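> show me the folded form of this:
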Amino acid sequence: MFPLEVVKLVAVDFSYKPSEIYIKKGTPTKVTFKNEGNVEHDFELVSDEDILIQTTSSTNHQHGKTAAKKVHLHAKPGETATVVLKATAAGTYQFYCTIPGHKESGMVGRITFL
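Reported below is the predicted structural model:
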C-alpha cells in the first residue's frame, strides 16, 4: 500500500496554482483546494470512472448543477475543501472551474497519473 500523498491546489481570480499536477496512479491522494480569490470557485475533475473518490466530495454545485460520479470541490473566498482520491489507470485528466465564465476565463488545468 502506498502512503497518502498531499496535493495543494489554490484558486485565484481566474487561475489555478499549480495548473499541472503529477501523481503516481494507485496512490491515495488528498487534494486540498483553497480559494484565495475574491469570488467563489470550484474544482471539477473530468474522468471516465478511472478515479475513485475515497472520501466524500461535494457533487452539488453552488450554482445549481450536479456532478454525479465526478470529483467536485467548491469553496467560497477564504474557504478550503478536501477530497481523497485514487486513480486506477494512468492518464491525463482535465480539471476546471464550473462557475459560468470561469473556465472560459482560463480556470483550467491537468492532472496526470503516471
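> contacts and neighbour counts: CA atoms only from here.
OK.
> all strands for the chain, in order.
5-12, 15-17, 20-23, 29-35, 41-45, 51-53, 71-75, 80-87, 91-96, 108-113 (DSSP state E).
> need these in a markdown table (columns: distance to His61 and mean neighbour count).
Below are the strands of the chain laid out as a markdown table (distance: least, C-alpha to C-alpha, whole Å; neighbours: other C-alpha atoms under 10 Å):
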| stretch | distance to His61 | mean neighbour count |
| --- | --- | --- |
| strand 5-12 | 16 | 17 |
| strand 15-17 | 18 | 19 |
| strand 20-23 | 23 | 15 |
| strand 29-35 | 15 | 21 |
| strand 41-45 | 8 | 24 |
| strand 51-53 | 17 | 19 |
| strand 71-75 | 7 | 24 |
| strand 80-87 | 13 | 20 |
| strand 91-96 | 13 | 18 |
| strand 108-113 | 17 | 19 |
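> this one as well, want them side by side:
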Amino acid sequence: MDIIQKGIYLTGTVLVTIGLLAGCGSSKESAPEKDKPVEETKQQQTEQQKDKSIASEEAKNDNVIEISAFEMGYTPPSVTLEEGKKYTLVLKNDGKIFHDLTAKKLDVKITNMGKMPDHPEKMSFLDEIDNIFGVNKVHASGNHDDGHGEVEMNYIHMNAKSGQTVKIKFIPQETGEFKFFCSVPGHEEAGMHGGIEVE
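Model (predicted):
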C-alpha cells in the first residue's frame, strides 16, 4: 500500500510540473506584443494614422464615389453629383460573375480611365443570337487613355471581373436624372440598375 501511494504522489507531482511548464511556455508565445519595443508599436500606430488621414484627404479632394456591383444590383443604388465637379468613380465587383456599370445618356468628360477587362466573348445565349444577326456591342476594354490623360468616350462604361476593382475620373457636363445599368444581357432586366442625379 505504501508503494502505491508513493507512485500516485510521484505521478501527480510529475503531471502538475508538466502542466506548469506548459502554461509558462504558452504565456510567452501568446503575448508577443509585450516583447515588442514600445517605440516600434508607437511608430506603427503613427504610420497607420498618417495613411488614414492621407486616404481621407484624397477622398475629399477627388470626390470619390464607391459603387459595389453584385448579383443583381448595385450598392448604393443611386448617387448625387454636381455639374462641373471632378469625381473618381470606383466600381468594385463583389459578385461571382462579370458585371459592368453603364450610363450612356449622362454626358461626361472622362479625364482618366484605368485598365479594364474585355467583356467575356460568350456570356449568354442572347450574345449568340446577336452574333447570328451581326449585332456588334461596344464595351469598355483595355486602357482607353490616349496617353495625355484624356479619354474619347463621353459617357460612363466600366467593366469588372469578379473580385476586381476599377475606376475612372470624370466631370459631369449636364444636370438631370440619369440611369446606370449593367449591360450584360439579362442583368438590367433582373434589376441591376440605379440612378445618378446631377445638380
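> got a list of contacts for stretch 84-97 of the second structure?
62-71, 99, 101, 158, 160-174 (C-alpha atoms under 8 Å, 6 or more residues apart in numbering).
> that one aligns to what range in the first structure?
On the basis of TM-score structural alignment, stretch 84-97 of the second structure is assigned to residues 26-39 in the first structure.
> what about the matching stretch, how long is it end to end?
End-to-end distance for stretch 26-39 of the first structure: 34 Å, by C-alpha to C-alpha, to the nearest Å.
> gap between that stretch and the chain center?
6 Å (C-alpha atoms, centre = their mean, to the nearest Å).
> Glu79 of the first structure maps to what in the second structure?
That one, Glu79 of the first structure, aligns with Gln164 by TM-score structural alignment.
> enumerate every residue touching that match.
Lys92, Asn93, Asp94.
> okay, the residues you listed in CSV with distance to His193 of the second structure next?
Formatted as CSV, the contacts of Gln164 of the second structure follow (distance: C-alpha to C-alpha, whole Å):
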residue, distance to His193 of the second structure
Lys92, 15
Asn93, 14
Asp94, 15
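> just to revisit the earlier point, can I get the strands of the first structure in TSV with distance to Gly64 of the first structure?
What follows is the strands of the first structure, written out as TSV (distance: least, C-alpha to C-alpha, whole Å):
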stretch	distance to Gly64 of the first structure
strand 5-12	20
strand 15-17	22
strand 20-23	28
strand 29-35	19
strand 41-45	13
strand 51-53	22
strand 71-75	12
strand 80-87	18
strand 91-96	17
strand 108-113	20
